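Chemist: okay, structure incoming, though there's no sequence with it:
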């Protein structure tokens, strides 16, 4: 299976990433990526961009170097009620939102609180992906989480960066979540979480994690360049 999209990528606008959107797009083209999503951190991330940045993403061309560009955000879940740091008026104008818990934006709580944060954020119709849910800083009820994703048709990310030291100790939880996704027929997506252009499209660790699960290809959103775009259109997004 050739992975043709990567929608969890960061630019220098995120504050702790190191390449520009143009550099990311060029590298994506070199690697045969057909769809590239720019998903810089929401403004509550230390060093993150102002809200104006997300409001002005409309000026970015829809194609760069032959790569389709999607305008997104990795929003921060900021409380255990599932609120995020992007106002609704801006959410509505983005192609997609990845919602993630980061311990620099919210202090970890209880399993019940983490579970509630994830369940509540999935009620937001502009949230399409849950980012790196295997984070050991935020343990939760994995089955309740996956069942809610099924109910709301939310995509669960398998984040390659997590296995490279970003979230030490996440492997067992990520595997368990992936297994539950297969069991409940929940869509997954590999994310590079690239903070330089050189990481774009690099999913080896995520692929290794699920290789013995025999995950049906129809559940893997990276497997076809049109699959994720069609999913967004079904959610009412036009691009």
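Modeler: Here it is on my side, so go on. Quick caveat: nothing in here was measured; it's all calculated off a predicted structure.
Chemist: contacts, neighbours, all on C-alpha from now
Modeler: Noted.
Chemist: tell me the buried residues in stretch 150-166?
Modeler: Within stretch 150-166, the residues scored as buried using 16 or more other CA atoms under 10 Å are 150, 152-163.
Chemist: I should have written stretch 200-213 there, sorry.
Modeler: Residues of stretch 200-213 classed as buried: 200, 201, 202, 203, 205, 206, 209, 210 (neighbour count, 16+ other CA under 10 Å).
Chemist: what sits against the last one?
Modeler: Contacts for residue 210 were tallied using CA atoms under 8 Å, 6 or more residues apart in numbering; they are 175, 178.
Chemist: do the first one as well
Modeler: Contacts here follow CA under 8 Å, 6+ apart; on that basis residue 200 touches 6, 9, 24, 27, 28, 192, 193, 194.
Chemist: which one of these sits closest to residue 112?
Modeler: Sorting the contacts of residue 200 by distance to residue 112 puts residue 193 at the head of the list, at 26.6 Å, by CA to CA.
Chemist: okay but the closest one is in contact with residue 8, surely?
Modeler: Yes - the pair formed by residue 193 and residue 8 meets the contact definition of CA atoms under 8 Å, at 4.9 Å.
Chemist: one more structure, for comparison:
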């Protein structure tokens, strides 16, 4: 499996991560990645950057060390109606938007309410990815979420960090989610969820999940920069309406 994209990386701006944008880009280049997404936590997370920091990512070059940089965010789902901690006007200015449930921002409401929160978040046209949906702290109806992802054109993330350093107990949940994505032909993306540069492009445990269910290559976003660019273009991301070729 040849991965050329990491769609989930945190810089020290997240408050509990330890690397800079340049360090992340350099490590991505070292590992042969072509695209890396900077997705620091939304402002509702303790220690996270404020909205002006997130929006000012416009000053970050589109490419560093030969790696394309997506200026994004991991927005927090704040309630069971799927509202996020960043308004749509601001989300629309970013290259890529992840939405996720975090214990620091919302308490689990049980399977029905948690599922509704994610489904409603996916109805937001600015949301591109649902992160770590296999988190056992937030039980959900996996089939409903996967079907909604297909309907809305949202990527489902297989999060490598969930098997290494956080959200313990995610493995079997993620295997089931991946199996359903395969069954319903739903695109997935693998994110390192790196909180230090050394973990950028680390997908070892996620690969094991994908191999377990024999996930077909055409459903894995990370294998093609052109595929991701086309996806973001179709999602209406302003930067990619007239993007220059990736070199």
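Modeler: Cool, got the structure. Not measured: the values here are computed from a predicted model.
Chemist: need the TM-score between these chains.
Modeler: The TM-score (TM-score structural alignment, normalised by the length of structure 1) is 0.98; 239 aligned residues with a CA RMSD of 0.8 Å.
Chemist: follow-up on the earlier one: and the buried residues of stretch 150-166 of structure 1, which of them are in helices?
Modeler: Counted as lying in helices by DSSP state H, out of these, are 150, 152.
Chemist: from residue 27 of structure 2, how far off is residue 103 of structure 2?
Modeler: Distance of residue 103 of structure 2 to residue 27 of structure 2, computed by CA to CA, to the nearest Å: 30 Å.
Chemist: likewise residue 45 of structure 2?
Modeler: Residue 45 of structure 2 is 26 Å from residue 27 of structure 2, where distance means CA to CA.
Chemist: I'd like to know how many residues surround the aligned residue in structure 2 for residue 77 of structure 1.
Modeler: Matched to structure 2 by TM-score structural alignment, residue 77 of structure 1 sits across from residue 77. Neighbourhood size, residue 77 of structure 2 [other CA atoms under 10 Å]: 26.
Chemist: and the lengthiest strand in structure 1, how far from structure 2 on average?
Modeler: Ordering each strand of structure 1 by length in residues (DSSP state E) puts strand 67-76 first. On the superposed models, the aligned residues of structure 2 are on average 0.5 Å from strand 67-76 of structure 1, with distances taken as mean CA distance after the TM-score superposition for structure 1.
Chemist: can you give me the helices in structure 1?
Modeler: Secondary structure of structure 1 (DSSP H): helices located at 21-30, 51-55, 88-91, 111-121, 142-152, 171-184, 204-210, 227-234.
Chemist: okay if I get those as JSON lines plus distance to residue 1 of structure 1?
Modeler: JSON lines is the format used below for the helices of structure 1 (distance: least, CA to CA, whole Å):
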{"stretch": "helix 21-30", "distance to residue 1 of structure 1": "17"}
{"stretch": "helix 51-55", "distance to residue 1 of structure 1": "33"}
{"stretch": "helix 88-91", "distance to residue 1 of structure 1": "32"}
{"stretch": "helix 111-121", "distance to residue 1 of structure 1": "30"}
{"stretch": "helix 142-152", "distance to residue 1 of structure 1": "24"}
{"stretch": "helix 171-184", "distance to residue 1 of structure 1": "17"}
{"stretch": "helix 204-210", "distance to residue 1 of structure 1": "10"}
{"stretch": "helix 227-234", "distance to residue 1 of structure 1": "14"}
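Chemist: which of those sits closest to residue 64 of structure 1?
Modeler: Distances from residue 64 of structure 1 to each of the helices of structure 1 were compared using CA to CA; the minimum, 6.3 Å, belongs to helix 21-30.
Chemist: show me what counts as buried in that closest one.
Modeler: By neighbour count with 16+ other CA under 10 Å, helix 21-30 of structure 1 contains the buried residues 21, 24, 25, 26, 27, 28, 29.
Chemist: what of stretch 3-10 of structure 1?
Modeler: By neighbour count with 16+ other CA under 10 Å, stretch 3-10 of structure 1 contains the buried residues 3, 4, 5, 6, 7, 8, 9, 10.
Chemist: need the residues that contact that stretch.
Modeler: Under the criterion CA under 8 Å, 6+ apart, residues 17, 32-41, 70, 74, 98, 190-196, 200-201, 222-225 lie in contact with stretch 3-10 of structure 1.
Chemist: endpoints of that stretch, how far apart?
Modeler: From its first residue to its last, stretch 3-10 of structure 1 covers 18 Å (CA to CA).
Chemist: again with stretch 49-65 of structure 1
Modeler: Start and end residues of stretch 49-65 of structure 1 are separated by 25 Å (CA to CA).
Chemist: what do you get for stretch 206-224 of structure 1?
Modeler: The distance separating the two terminal residues of stretch 206-224 of structure 1, taken as CA to CA, comes to 17 Å.
Chemist: do the same with stretch 46-59 of structure 2
Modeler: Start to finish, the residues bounding stretch 46-59 of structure 2 are 24 Å apart (CA to CA).
Chemist: what's next to it, contact-wise?
Modeler: In this structure, residues lying in contact with stretch 46-59 of structure 2 by CA under 8 Å, 6+ apart are 13-16, 40-43, 71-73, 86, 90, 93-94, 104.
Chemist: great, nothing more from me.
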